[in-house]
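1. Following is a predicted model, sequence given first.
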Amino acid sequence: MSYVGYDTYQQPQFGYPMSHSVSHAGPIYGAHPSEFGYEPGYAGTAYTDPGYVAGGVYPSATVYPQRAMSQYGPRAYDDFDLRDSYHSGYATPHGGSRRRRSNSLTRSMSRMSRRNSTYDLRAAGGAGGLSGAVIKFKRKGGFRSGITLGEAMSDAHLSSNDNYSLYDLNADSRGRIILKLRWSGYSSMTYELPADCYDGRVELQTLARRIARACVHFLQARLRWMGEAAADDVAALVASAYSTLKFHPPPGQFTVLAAFVLHARDADDGLKVISLGTGSKCLPGDKLPRTGDALHDCHAEVLARRGAVRWLLEEAARAAPAEHASRWLHRPGGAPAKFALRERVELVLYVSTVPCGDASTRALAAAQDPAMAALKDAAPPPAPPPGTAARGRDGYAALGVLRTKPGRADAPPTRAMACSDKLAAWGVLGVQGALAARALVPVYVARVVVGEVASGAEKEEEAMVREDCERALFGRLRGKLGDLPHPYRLREPAIEFTAVPFVHSRSALSPTPSSGCNDSLCWVADSPRPSEVLINGLRRGVPPKHRHNPKFRPSLSKLALYRLFRDVALATGTPTVEADWTSYEGCKRRDPDYERARQALKGPGGPFEGWVLSGKAHEQFDIDGAPAAPPPLDQDVA
């Protein structure tokens, strides 16, 4: 729904309009009620339960003291009339250093602030206990902590309805209060509400209705769809999980953080971090492990994705018994059907910075020093030929092309594709990959939350990065995939940005980080061995003589996930054949629908035909990690 009066308001020096008054009088700046989506039929029916939002992040309604503005004069009040006015005499939270002149009202508020700095206005019996900043209303005779928006708009009877005065509410000389609504991840909105007073006492029932209507308008104007967890809430949850793992890069070194988060859109506690990874390193092409017991790509997004695969497989095993239903997965039709995410459960990917590759080339070019930019502009490398991949940042002016890691030209070449390309492939094939596709229907990312992107005054950078991410992750694949087998498709995730900082990011370290951290952290929720630290693709601290010991094998390595798949297949009744356990590469290729989708994406004539492949020799090992019959070295697999 579009809200013209709000969406087109331009006041960068003050942020969002200070006040949205409600009155019988005509709107000051010509805003009509229909512009704000107030429909006569919604009262008492919309948002009947505040528990639709995940994690308890309900918008906080804070009453802010306001100086007297008698120059505007009293107006009558109508719940259905909304004005979009900006009162220049009030300093908004985004309004810089504008000072308010002192008067008797502000002086009396100062005395009140010293006595009771914030107020929790509970209509629940007694005038005492004013100790919080959030207004809460309780229905008369009810035992719950508050009433829903629907109940407030339908004039629910409140206990202690007339226990408070205008003085208690810090109302201005016109009997009005300032209500600021905030929801993490969205810009705030401030409303001016009249507090009807009879014999010196405020009628809280009417005030509750007006606050509820303001909340409804805020939700309609600010959220694209109800039940969505804000980007900042996802980032904060990931940062909180990371902080508990006690992983610290060496002083002066930065890293990248990525995580997969499940979001149940119909639950209060609907956010769950299932995997987390940090890192920005990968092994050279000549160091690839041949028996699947090490990781050659330790970028954060890749580690987080492999952790998500492990969690999904382990959760499928936990959910296999009928008496242990999973909150996140279900099995439509029962065994031997594949597992799938439950309805209204979506997968969110958080990355602390823009993914490497096509999504970040323009941002990196804009951030480089002028001397290097002039040098590259003087002799730009040519774009790679069709059906090939560019190495690192070569030909960075060419957009939409495949790229390999790393970006530095002085680093040895690798066979690892850039994270932008891998995210795009996951948007077609699913994050579960070829092996887990035999037990899971495609699992797609619904939203990508990106950090370290300037916002506010730097809207141009945000718009550029959004355009690049949309092109890199799905735009370059539109209309180029042909007929994909059901249920594979091109999924276009929403691109969102967060202002929540990552403590070990490049931008958070000052003055300048010396280098990227060589260590990588892996964490998987609910796993028997939830976390480990890797260096050069192996577990840190493991001596060379124990490298092939299963006890010290990285839990996200190909061999570890191969063995996990066998155990899950046996526990869940997933169809397998004996030959599955003689070759990892052969086991990956036995899902026909996945193979057809992979060929449509990476095969001859596909949009990712130039995908750099790892040699087939590096995936020829059995379930115990022993080398299988050596294949010709010129055969490749994705």
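-> Sure, I can see it. Numbers count the residues shown, from 1 in each chain.
2. Please count neighbours and contacts with C-alpha atoms only from this point.
-> Fine.
3. Please name every helix or strand in contact with the helix or strand containing Leu303.
-> With secondary structure defined by DSSP states H and E, Leu303 is part of helix 300-319. In terms of contacts (3 or more C-alpha pairs under 8 Å, 6 or more residues apart in numbering; DSSP states H and E), helix 300-319 is packed against strand 257-264, strand 271-278, strand 329-330, helix 433-436, strand 519-524, helix 558-572.
4. okay, pairing it with this:
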Amino acid sequence: MFPDGSREWIPMTGIVAVKVKWPPFEIQPDVKFYMYCTCAPCGDASMELCMAAQEDATPWEVTRHTDPSPTDQVDLQEGNLLDGRAHFSLLGVVRRKPARMDAESTRSKSCSDKLALRQVSSLLSCETSRLVAPTENVYLAGLVLPEDEISRVGFERSFGENGRMRDLVGRSWPMNKEYDESVTGYRFRPFEILSVPAEEVEALWPFAKPKAVQNRSVLPREGQSDSTDSTVVPKKSKPGNVSSIWTAASSLPHPCVMTMDTGSKTLPNLGRSKTGLYETIINGVKQGNRLATPTARGASSLSRAKLWGLLRNILRSKECLREFESQILGEDNDLLRSIKDATSYEDFKRTEGDVTDPLRIRQEAMRDAKKVLKGWAPNTGDEGWNLDVLVDSKKRKSEGIQ
């Protein structure tokens, strides 16, 4: 950071020097992010584990609409993603999220592919990248898993420097003549793969997904005859569609727009920390709301619409951003105007800035990463809505009547 507090950097793009002014906020240098997964990410990183779990490791034959005859030659062109766990023989390619064989095909990418992309685009979203600079510690530092859920071969192929991402090693966005890990900007930053002993996982999480080999022979208990069946059948577990979200309360001393509205009059303490946001999500909507008729009330605070609306409110807030207002908004409030004038979420994500625009630099980094990830099909067509979706239709009707 320069003495005047700005974060301007002049990289060399060819023979033209460009000035990039990154957003004013950054993650504290001593903060690192780790992600814990109870099982291997679906997609490319888990292919070896899927093969080992089968009695017959032969790749499944899948009849595709684009090619009626079963064949090992699968078209990887745009719009024709591989089925989640099918075709074990094809490795290092993009796959869709696993689903039932009779489920409608989607373009939702597997966890392996999304995590691989995040090694370039960082943990910043379209919203947070407008406020937070892409420093080194805004990337995922490590992926933590049970030791028996890690295939070193599969993880290196999916995420490592010698796997499918190898063409991005040493790249930076914007282009930097002298590659420096500490310089602000987007680059390929592979995360560590860390393991937790199976015994520790079993003790902490007794309701884990059952393994392929279920039964274990044990010695007869005291007073039990040897003729008694000594096979232990573990309790059956079923996957659930309920998830919980919790964040700590803001440390700011004054009321802030970043404090989420949970709809509750009281906020409990969790882990001795004051709660800032807690939600229970069922089938993608907040508990107590119907999936068949989604409303603004049922939208999670982590939904695209709520995050877009939160960014808009932050940029309007005088209390939270008084110190940084001139850096973020500028004299002409260009950033706020671009968000306010966006007629759809698609417009909000679009950038018309030049090569110095941080949002454009992020999009270029993601574009190059998707080229390396073989078979990445764009997931578009669901971005025509705007922030009117956050207005309760019933409330809108009642206001119209008045």
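-> Yes, it's here. On a predicted model such as this, the values are computed, not experimentally measured, just so you know.
5. who wins for proximity to Cys356 of the first structure among the helices and strands packed on helix 300-319 of the first structure?
-> Across these, Cys356 of the first structure has its closest neighbour in strand 257-264 (12.5 Å, C-alpha to C-alpha).
6. Can you give me the neighbour number for the closest residue to Arg222 of the first structure other than its chain neighbours?
-> Once flanking residues are discounted, Arg222 of the first structure sits nearest to Tyr186: 6.8 Å by C-alpha to C-alpha, 6 or more residues apart in numbering. Using other C-alpha atoms under 10 Å, the number of residues around Tyr186 of the first structure comes to 13.
7. Could you point out the helix or strand that follows the lengthiest helix in the second structure?
-> The helix that spans the most residues within the second structure, counting by DSSP state H, is helix 358-372. Moving toward the C-terminus from helix 358-372 of the second structure, the next helix or strand (DSSP H and E) is helix 393-401.
8. in the second structure, what residues pair with stretch 204-214 of the first structure?
-> The counterpart of stretch 204-214 of the first structure in the second structure, using TM-score structural alignment, is absent.
9. let me redo that: stretch 183-191 of the first structure
-> So stretch 183-191 of the first structure sits over no part of the second structure, by TM-score structural alignment.
10. the helices in the stretch 51-200 of the second structure, which residues?
-> Ranges of helices within the stretch 51-200 of the second structure are 111-121, 152-159, 198-204, based on DSSP state H, counting those that start in this stretch.
11. okay, and the first one goes to which residues in the first structure?
-> When helix 111-121 of the second structure is aligned against the first structure using TM-score structural alignment, it corresponds to residues 419-429.
12. what's the mean distance for the matching stretch versus the second structure?
-> Its aligned residues in the second structure lie a mean 0.4 Å from stretch 419-429 of the first structure after superposition (mean C-alpha distance after the TM-score superposition for the first structure).
13. got the contact list for that stretch?
-> Contact with stretch 419-429 of the first structure is made by 299, 301-302, 355-359, 402-403, 433, 442, 444-445, 472-474, 488-493, 594, 597-598, 601, as judged by C-alpha atoms under 8 Å, 6 or more residues apart in numbering.
14. Tally up the residues packed near the nearest residue to Leu124 of the second structure once chain neighbours are set aside, please.
-> Excluding its sequence neighbours, the residue lying closest to Leu124 of the second structure (C-alpha to C-alpha, 6+ apart) is Val138, at 7.2 Å. Look at Val138 of the second structure: counted by other C-alpha under 10 Å, it has 20 neighbours.
15. Touching, Val138 of the second structure and Ser125? I think so.
-> No. At 11.0 Å, Val138 of the second structure does not count as touching Ser125 under the criterion of C-alpha atoms under 8 Å.
16. For Ala525 of the first structure, what is the corresponding residue in the second structure?
-> By TM-score structural alignment, Ala525 of the first structure lines up with Ala248.
17. again with Leu556 of the first structure
-> Alignment note: Leu556 of the first structure maps to Leu302 in the second structure; criterion TM-score structural alignment.
18. which of the helices of the stretch 51-200 of the second structure sits most buried?
-> A comparison of the helices of the stretch 51-200 of the second structure by mean neighbour count, using mean count of other C-alpha atoms under 10 Å, puts helix 111-121 on top with a mean of 23.
19. Now do that helix against helix 152-159, angle only.
-> For helix 111-121 of the second structure against helix 152-159, the angle between stretch directions is 50 degrees (axes from the mean of the first three to the mean of the last three C-alpha atoms, to 10 degrees).
20. Work out the gap between helix 111-121 of the second structure and the centre of the chain.
-> The chain centre lies 8 Å from the centre of helix 111-121 of the second structure; the measure is C-alpha atoms, centre = their mean, to the nearest Å.
21. Can you give me the separation between the counterpart of Arg337 of the second structure in the first structure and Leu435 of the first structure?
-> Matched across to the first structure, Arg337 of the second structure falls on Glu578, judged by TM-score structural alignment. As judged by C-alpha to C-alpha, to the nearest Å, Glu578 of the first structure and Leu435 of the first structure stand 15 Å apart.
22. So between those two, which is more surrounded?
-> Leu435 (22 against 7).
23. if I look at the residue lying closest to that one once chain neighbours are set aside, how far off is Ala434 of the first structure?
-> In space, and not counting its chain neighbours, Leu435 of the first structure is closest to Lys588: 4.7 Å by C-alpha to C-alpha, 6+ apart. As judged by C-alpha to C-alpha, Lys588 of the first structure and Ala434 of the first structure stand 5 Å apart.
24. neighbour-wise, which of the two wins?
-> Legend: neighbour count by other C-alpha under 10 Å for Lys588 of the first structure and Ala434, higher for Ala434 (23 against 19).
25. OK, contacts around that one?
-> Going by C-alpha under 8 Å, 6+ apart, the list of residues near Ala434 of the first structure reads Lys588, Arg589, Asp591, Tyr594, Glu595.
26. ok, and the most crowded of those?
-> Counting by other C-alpha under 10 Å, top hit in these: Tyr594 with 27 neighbours.
27. three-state assignment of the counterpart of Pro23 of the second structure in the first structure?
-> Structural correspondence for Pro23 of the second structure with respect to the first structure (TM-score structural alignment): Ala337. Following DSSP: H, G, I helix; E, B strand; the rest coil, the label given to Ala337 of the first structure is coil.
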